[in-house]
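Novice: Just need the structure, nothing else, for what follows:
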Amino acid sequence: MTMGTRTQRRRPELAAFLRSRRARVTPADVGMPPGLRRRTPGLRREEVAQLSGVGVTWYTWLEQGRPINASPQVLDAVARTLRLDPPEREHLYRLAEVPFQPDREGLTRQIGPEVQGIVDALDPMLAVVYNSRYDVLATNAAYRDLFLVPETLTIGLPNVLWTLFTLPEGVCPLVHRETELPLMVATLRSSYGRHVGEPAWEEYIRGLSAASPWFAELWARGAVTPPGPRVKTFRHAAVGEMRMTSQSLSIDGMPECRIVVYSPEDEDARAKIALLRERRERLWPPADADQGTEVIIRS
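Specialist: All right, here's what the predicted structure looks like:
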């Protein structure tokens, strides 16, 4: 199917979608009087245009499925007027053939019990949930066995990059930082492009740059790369070094979040993960397990 054919099919869908969404929003919903001779309980086209700050002719053509261009700002204004929820807003973007951007400042900072249950069930594989800024949203016990070191408790930020760039190299769980951290910064920058100018992101970049001159240097290089599977080497004082394969899994309904699963690369690593599990069971009886989780996630 050619690009032109796809466009021809999407335009009637866009027209029908806008008409159906307009019909369900009443004047009272947007603080307007009902007026006289109203044939439909929904908004008129000129009312949608007025409330969205666009021309009546332009909106009429959009709703008629004509081949006109729409900017993200205008589509957002129409979406607000029509009270579209996030899935509907994304659908509008797709039909209008405009690259979709999730809501600005909408970065997920917490997860539900269902996702936490999946992460816990992956044990003995190590699992963590990150958002695109590498904030730690959830971990399982196997992940904490390897990555919780006493020094992380003093950092007080639930962010992997902040931890890795500010821990002394001798206690950092990540081996080969000179090759691994530049890749993580490049992955961060690929996400940053969707959030340029957002106060939370800009403050994060400034703060980490001030805390770590090396991060500031890597950030200034401007390298960009998407996340992907990798083999990494980690260390733990109790068992030494081990090679682990990482794999990222997306999560429906959680934009820019992923479950990262680390599995042993070889039998040596598998045996060491088992030793760490035994060590945890000796040091942290089941009654104490939940008490440690909250502290660890804050690291």
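
Novice: going forward, measure contacts between C-alpha atoms and count neighbours the same way
Specialist: Fine.

Novice: Assess the claim that residue 79 and residue 91 are in contact.
Specialist: No - using Cα atoms under 8 Å, residue 79 makes no contact with residue 91, being 10.4 Å away.

Novice: Between these two, which has more neighbouring residues?
Specialist: residue 79 (22 against 16; other Cα atoms under 10 Å).

Novice: From residue 68, how far out is that one?
Specialist: Distance from residue 79 to residue 68, counting by Cα to Cα, to the nearest Å: 17 Å.

Novice: Provide a list of residues in contact with the nearest residue to residue 147 once chain neighbours are set aside.
Specialist: Leaving aside its sequence neighbours, residue 147 sits nearest to residue 173 (Cα to Cα, 6 or more residues apart in numbering; 6.2 Å). Neighbour list for residue 173: 146-147, 234-236 [criterion: Cα atoms under 8 Å, 6 or more residues apart in numbering].

Novice: out of the residues you listed, which are inside strands?
Specialist: Counting by DSSP state E, these place 234-236 in strands.

Novice: and residue 187, what does it touch?
Specialist: Here residue 187 is in contact with 224-227 (criterion: Cα under 8 Å, 6+ apart).

Novice: switch the cut-off to 6 Å
Specialist: Contact analysis of residue 187 by Cα atoms under 6 Å, 6 or more residues apart in numbering lists 225-227.

Novice: one more to line up against the first:
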Amino acid sequence: MQLSNQTRLDELAQFLRTRRARISPEQVGLSGGGRRRTPGLRRGEVAQLSGVSVDWYTWMEQARDIQVSAQVLENIARALQLDVNERKHLFLLALQQLPADLTLVETTVSPTLQDFLDLQGTSPAYVSDQRLNIVAWNRAASLIYGDYAAMSARERNTVWRTFTSPYVRDMLQDNWEAHARHRLAQFRASYGKFAGDPWWLELIGDLNHASEEFRAWWPQHDVLNGPEGKKINHHKSVGLLIFDQISFLVSDAPHLTVTINIPTNDSDTSLKLRQLLAD
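Specialist: Model prediction:
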């Protein structure tokens, strides 16, 4: 077992013990009778409330490397009366991912994050969720990639748009296939967290009908995360645009990714963006 993994399990064990210690039996409808050597619930009581065996719960608090399901974590979170942030923390420690419901909600961004996008000026910037939907953008992004405000929710999905939009193909030209394969590999990586979810299955089915390339490439199971590096776009008004791409997660909303395409220093892309923004 890698040290980093053991450290994570140790953190999980300590977190569970501290949360257990702060809950009295009376708070969860149990009798508090009898002397207790330590404050809070006993391990057996948490196990009873969570619907698992005492041994299994004990192994969690002993930082053993055992399999745990999302449903069991939900039961533990309820038993320990965890708040929203504590529940997130529990899932990240135990499964290294957020609860599924938290990754599919909050499709609007904070005013501060929107201000950050707007301040990028000549750098097209946008925010995407784990479904690869564009949920926020700045004016430069709309000028280059299309009027997101006028698009439907389906059209703002970057995988759907990549494989079905003539505008995207014209903008990328010879780079379309590399971009499409990269975007599909990102989509496959995200799908692994939600395999079988009806929303994903519907989109995959529609893409199979709409795109010959998607039908050919989806069965290859390519998986990839991260930015695409240099981006070469062709705009109908100003011509060639060259960007360096950077992406990062939002610290207080880690299901959202900020992507910024920065005009390269060795091109006139920044000048062209200023011209577009001035119109």
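
Novice: what about structure 2, which of the contacts of residue 187 of structure 1 hold up?
Specialist: On the basis of both residues aligned by TM-score structural alignment, their matches' Cα atoms under 6 Å, what survives of the contacts of residue 187 of structure 1 in structure 2 is 225-226.

Novice: Pull out the buried members of the contacts of residue 187 of structure 1.
Specialist: Using 16 or more other Cα atoms under 10 Å as the burial test, those include residue 227 as buried.

Novice: and of the contacts of residue 187 of structure 1, the nearest to residue 114 of structure 1?
Specialist: Using Cα to Cα, the shortest approach to residue 114 of structure 1 within the contacts of residue 187 of structure 1 belongs to residue 227, at 23.8 Å.

Novice: Need the nearest residue in space to that closest one, chain neighbours excluded.
Specialist: Using Cα to Cα, 6+ apart, the nearest residue to residue 227 of structure 1 is residue 187, at 5.8 Å.

Novice: and the gap between that neighbour and residue 212 of structure 1?
Specialist: Taken as Cα to Cα, the span from residue 187 of structure 1 to residue 212 of structure 1 is 18 Å.

Novice: circling back to that earlier point, dump the ones in strands among the contacts of residue 173 of structure 1 to JSON lines, plus neighbour count and distance to residue 27 of structure 1.
Specialist: Shown next, in JSON lines, are those (neighbours: other Cα atoms under 10 Å; distance: Cα to Cα, whole Å):
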{"residue": "234", "neighbour count": "18", "distance to residue 27 of structure 1": "60"}
{"residue": "235", "neighbour count": "18", "distance to residue 27 of structure 1": "63"}
{"residue": "236", "neighbour count": "19", "distance to residue 27 of structure 1": "63"}
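
Novice: export those residues to a markdown table and tack on distance to residue 141 of structure 1?
Specialist: Shown next, in a markdown table, are those (distance: Cα to Cα, whole Å):
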| residue | distance to residue 141 of structure 1 |
| --- | --- |
| 234 | 16 |
| 235 | 17 |
| 236 | 15 |
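
Novice: returning to what we had before: how near is the residue nearest to residue 147 of structure 1 to residue 103 of structure 1?
Specialist: From residue 173 of structure 1 to residue 103 of structure 1 the distance is 34 Å (Cα to Cα).

Novice: do residue 74 of structure 1 as well
Specialist: 14 Å.

Novice: how about the helices in the stretch 1-150 of structure 1?
Specialist: 3-23, 45-52, 56-63, 72-81, 86-96, 113-121, 141-147 (DSSP state H, counting those that start in this stretch).
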